[in-house]
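Student: Following is a predicted model, sequence given first.
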Amino acid sequence: MDFKQILEKLAERQDLTQSEAKNALQSIIEGEVGVERTTAFLLGMRSKGETIEELTSFVQVMRDAAISPDVPVEGAVDLCGTGGDNSGTFNISTAAMFVVAGAGVPVLKHGNRSVSSQSGSADVLEALDIVATLQKEQIEHVFDEINACFMMAPNFHPAMKHVMPARQVLGIRSFFNTMGPLLNPAGVRRQVVGAFDKRTAGQIADILSNLDSERVYSVHARDGLDEFSLSAPTFVYEIEDNELKTEREFDAASLRFDPVSLQDLQGGDRFFNANIIRSVLEGNAKPAHRNIVLLNATFGIHVSGKADSLEQAKKMAIESIDSGAALQLLHRMSEATNDIMEVSE
């Protein structure tokens, strides 16, 4: 089936087979399809509504095309979200990364610059004097040294260059907004993934249950956050060994966290958010800032398997901050990433 037939099928709102979905996206990322037809494909998929089988096929194609750093992933976690929740909060999952790593959990975080907020994960890391744009060999060196790293999405997904012009023309969400957190180039099998709505959180869980996932929390909070929230219950889809284990609502009060308003969690530009993260790791943050980071770090530690219960994971997160281990990890990441850049020059 050629690409024109694919578009005709989408125009008639017919679902694609797995092989059709794979071949269509493969043609796009190999540059065989122009911007106009790629845009039509994204719009056709959005209009028809993507099936889990189609989305799973798309993820497999993008994972196969990624540049994969050669790092051990056993027990390693990624904490990331789809973005697009328009909440205006500071970079919560990025802050939690340091707490999780400070607790002795390997962290292979995947992210990008800001798309829908003032500060993306890469932006705030640079404001913390961390080099966020490392390439494959540099990532391997840094992870070997400190057991944590940040992988800048465009450096590991060069195939996206054939998709971005169409996404920019389209100007609305496409299935790539859902796929981003599922494309960790190192191939981590343990994740905390936040989604911009409940439906997408469910889709992410269904997709990852079709792939090689050991343990995943896919979440969306009632207040709109693509994180575990302190201001409203959070919908949680939990995957264990490729199976959807539970689907439930989680209330942070069950872990003895006090409720806060979303206004208490508001961020700003990358420097403003970097100062919040420093204050959390230095132990002098506002309670709302500290607790939202602790909450999300708790699930990051638990998903790694290093803690048998959420209560134990919370204790480990608190110890990571209070002992100075999380702050030390930030300093070590800054030193390691800047040192490797000097060596490369």
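Tutor: On my side now, so go ahead.
Student: all contacts plus neighbour counts: C-alpha atoms, from now on.
Tutor: OK.
Student: dump the residue contacts of S119.
Tutor: F90, N91, R113, G268, D269, R270, N273 (C-alpha atoms under 8 Å, 6 or more residues apart in numbering).
Student: Check L134 too.
Tutor: Contacts of L134 by C-alpha under 8 Å, 6+ apart are M151, M152, N155, T337.
Student: Counting neighbours, what do you get for the second one?
Tutor: It refers to M152. 23 (other C-alpha atoms under 10 Å).
Student: Just the buried ones from the contacts of L134, in PyMOL syntax?
Tutor: Here is the PyMOL command that selects the buried residues among the contacts of L134 (16 or more other C-alpha atoms under 10 Å):
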select buried, resi 151+152+155+337
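Student: is it true that D212 touches N242?
Tutor: Yes. The criterion here is C-alpha atoms under 8 Å, and D212 meets it with N242 at 6.4 Å.
Student: Name the residue in these two with the higher neighbour count.
Tutor: Using other C-alpha under 10 Å as the criterion, D212 and N242 rank with N242 on top: 20 against 13.
Student: which stretches of the stretch 1-150 of the chain form helices?
Tutor: Taking DSSP state H, counting those that start in this stretch as the test, the helices found in the stretch 1-150 of the chain are 3-11, 18-29, 35-48, 52-65, 92-102, 121-127, 136-146.
Student: now do the stretch 201-345 of the chain
Tutor: 270-282, 287-304, 310-322, 325-344.
Student: Would you tell me which one of these is buried the most?
Tutor: Comparing these by mean neighbour count (mean count of other C-alpha atoms under 10 Å), helix 287-304 comes out on top with a mean of 26.
Student: what's the spacing between that one and its chain's center?
Tutor: Offset of helix 287-304 from its chain centre (C-alpha atoms, centre = their mean, to the nearest Å): 15 Å.
Student: relative orientation of it and helix 270-282 in degrees?
Tutor: Helix 287-304 runs at 70 degrees relative to helix 270-282, counting by axes from the mean of the first three to the mean of the last three C-alpha atoms, to 10 degrees.
Student: ok, and what's touching helix 287-304?
Tutor: By C-alpha under 8 Å, 6+ apart, helix 287-304 touches 75-79, 92-93, 95-97, 99-100, 103, 105, 190-192, 215-217, 227-230, 252, 257, 260, 264-265, 276, 280, 307-310, 313-314, 316-318.
Student: Pull the distance from stretch 165-173 to the chain's centre.
Tutor: That offset, for stretch 165-173, works out to 21 Å (C-alpha atoms, centre = their mean).
Student: Name the residues of that stretch that come out as buried.
Tutor: For stretch 165-173, a neighbour-count test (16+ other C-alpha under 10 Å) marks P165, A166, R167, L170 as buried.
Student: Use this one as the comparison:
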Amino acid sequence: MIKTTLNKLFDKKDLTFWEAEEVANLLMNGQVNGSQTASLLTALRIKGETSHEIAGFANAMRNNGVKILHNSKNLIDVCGTGGDNSGSFNISTAAAFVVAGAGVNVAKHGNRSITSISGSSDVLNELGVNIELTPEQSKKALEEIGITFLFAPIYHPAMKNVAPIRLELGFKTIFNVLGPLTNPASTTKQMIGTFNYDIAFKMAEAAKILKMERVAFVCTNNQYDEITLTDSSQIVEVNGDKAITVREINAETFNFPKIVLDDIKGGTPLENGKIILDIFNNQSSVSQFNVVIANAALALYTTGKYSTISEAQQAAEDSIKSGKALEKLNTLIDFGNNND
């Protein structure tokens, strides 16, 4: 099957959803050798991955992964594809606690960084969060605290067959966009940052194929995978059976001043952790505070709990200023320390 698939891709022909799912299953079950895996990922990249191929791979990843069975309602994930080279601090990670502080359950799915200094798990680990909770512990945290972190290697063990080859290849592959679409808690609502507009549309189409309920795909200036307030951001929205829509938002949407990228630059996990704590303690720069509010506001709006982004923005600001976002972080830290 793998040789037939490779020849099809070499001829620049697209795979169907089912063909993509089947070959992804072979990859994850170790039935494809290293050379074939590298050839497959390279051929897909050169041809350009389609929404059906992304959805097929994502479905295989979901089916091969460990799932969390929970009773949480109105659950969301706030994450990004990464790889945008913005050098910003961990904005979506901070936004996740703001969303939780506003009363919406969050299952934050993440990994260590491959393309930047500090991934979500890196900064959370630095802050004292136990990133390696078992699925049972993560379920308990989600239901008791309203937020949990799902460390990707625990939930996607089959990825061990592909990870070394991805590192050796050194370029973006289809797997760069699969993480946000394969949350172990089966979130149907998400805010997902993407590294360009084209992939935002493809992922949106894939989300519809996967029957996700409500998702906002975010890209700023065709390169940054979050709302940065430096330029206009394109928001590609999936809302059930409705047609995919696109909206543009910028700093003015939130009545914030436009900023420059240096205003939200990050660094090591230690440095980024300090920025997050400063934000939650109302001691950060205005730009750092505002960029987290903007991203949290869109996430809250995407849950459907608020009818306007303005209402969601107010809830996000209240979450930080009331200390609830910090409380969620501290409670998750304590939970991890007491559940070793």
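Tutor: Cool, the structure landed. It should be emphasised that the depicted structure is a prediction, and the values quoted were computed from it without experimental measurement.
Student: about what we covered before: who wins for proximity to A326 of the first structure among the helices of the stretch 1-150 of the first structure?
Tutor: helix 92-102 (4.2 Å; C-alpha to C-alpha).
Student: Packing partners of the closest one?
Tutor: Secondary-structure packing of helix 92-102 of the first structure (3 or more C-alpha pairs under 8 Å, 6 or more residues apart in numbering; DSSP states H and E): strand 78-81, strand 107-111, helix 287-304, helix 310-322, helix 325-344.
Student: Which one, of the helices of the stretch 201-345 of the first structure, ends up nearest to P181 of the first structure?
Tutor: helix 287-304 (14.6 Å).
Student: Quick one: average offset of the closest one versus the second structure, please.
Tutor: Helix 287-304 of the first structure differs from its equivalent in the second structure by a mean of 0.7 Å after superposition (mean C-alpha distance after the TM-score superposition for the first structure).
Student: so that helix versus helix 92-102, what angle?
Tutor: Using the same axes, to 10 degrees: helix 287-304 of the first structure against helix 92-102 is 60 degrees.
Student: CSV for the helices of the stretch 1-150 of the first structure, including distance to E238 of the first structure?
Tutor: Below are the helices of the stretch 1-150 of the first structure laid out as CSV (distance: least, C-alpha to C-alpha, whole Å):
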stretch, distance to E238 of the first structure
helix 3-11, 32
helix 18-29, 25
helix 35-48, 26
helix 52-65, 17
helix 92-102, 18
helix 121-127, 24
helix 136-146, 27
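Student: Point out the most buried one among those.
Tutor: The most buried one of the helices of the stretch 1-150 of the first structure (mean count of other C-alpha under 10 Å) is helix 92-102, showing a mean of 29.
Student: tell me the contacts of the residue most central in space within the second structure?
Tutor: Residue closest to the mean C-alpha point of the second structure, counted by C-alpha atoms, centre = their mean, is C79 at 2.2 Å. Counting by C-alpha under 8 Å, 6+ apart, C79 of the second structure touches S92, T93, K108, H109, G110, P180, Q190, M191, I192, G193.
Student: ok now do the last one, which residues does it touch?
Tutor: The neighbourhood of G193 of the second structure, defined by C-alpha under 8 Å, 6+ apart, consists of C79, G80, T81, G82, F217, V218, C219, Y224, D225, E226.
Student: again, only this time at 10 Å
Tutor: 78-82, 84, 92, 177, 180, 200, 216-220, 223-227, 235, 295 (C-alpha atoms under 10 Å, 6 or more residues apart in numbering).
Student: Buried subset of those residues as a PyMOL selection?
Tutor: Applied in PyMOL, the following selects the buried portion of the contacts of G193 of the second structure according to 16+ other C-alpha under 10 Å:
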select buried, resi 78+79+80+81+82+84+92+177+180+200+216+217+218+219+220+223+224+225+226+227+235+295
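Student: taking the contacts of G193 of the second structure one by one, which sit in strands?
Tutor: V78, C79, G80, A216, F217, V218, C219, T220, I235 (DSSP state E).
Student: a markdown table for the helices of the stretch 201-345 of the first structure, including distance to G34 of the first structure?
Tutor: Formatted as a markdown table, these follow (distance: least, C-alpha to C-alpha, whole Å):
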| stretch | distance to G34 of the first structure |
| --- | --- |
| helix 270-282 | 35 |
| helix 287-304 | 40 |
| helix 310-322 | 48 |
| helix 325-344 | 36 |
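Student: one step back: out of the helices and strands packed on helix 92-102 of the first structure, flag the one nearest I52 of the first structure.
Tutor: Closest among these, using C-alpha to C-alpha: strand 78-81, at 18.7 Å.
Student: Once aligned, what mean separation remains between that closest one and the second structure?
Tutor: Averaged out, strand 78-81 of the first structure is 0.4 Å away (mean C-alpha distance after the TM-score superposition for the first structure).
Student: give me the stretch of the second structure that that strand matches.
Tutor: Under TM-score structural alignment, the counterpart of strand 78-81 of the first structure in the second structure spans residues 77-80.
Student: so how far is that stretch from its chain's centroid?
Tutor: Distance of stretch 77-80 of the second structure from the chain centroid (C-alpha atoms, centre = their mean) equals 3 Å.
Student: re earlier: need the helices and strands packed on helix 92-102 of the first structure in TSV (columns: distance to R37 of the first structure).
Tutor: Conversion of those to TSV gives the following (distance: least, C-alpha to C-alpha, whole Å):
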stretch	distance to R37 of the first structure
strand 78-81	28
strand 107-111	28
helix 287-304	40
helix 310-322	48
helix 325-344	40
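Student: Can you tell me which of the contacts of L134 of the first structure end up in helices?
Tutor: By the criterion of DSSP state H, membership of the contacts of L134 of the first structure in helices covers N155, T337.
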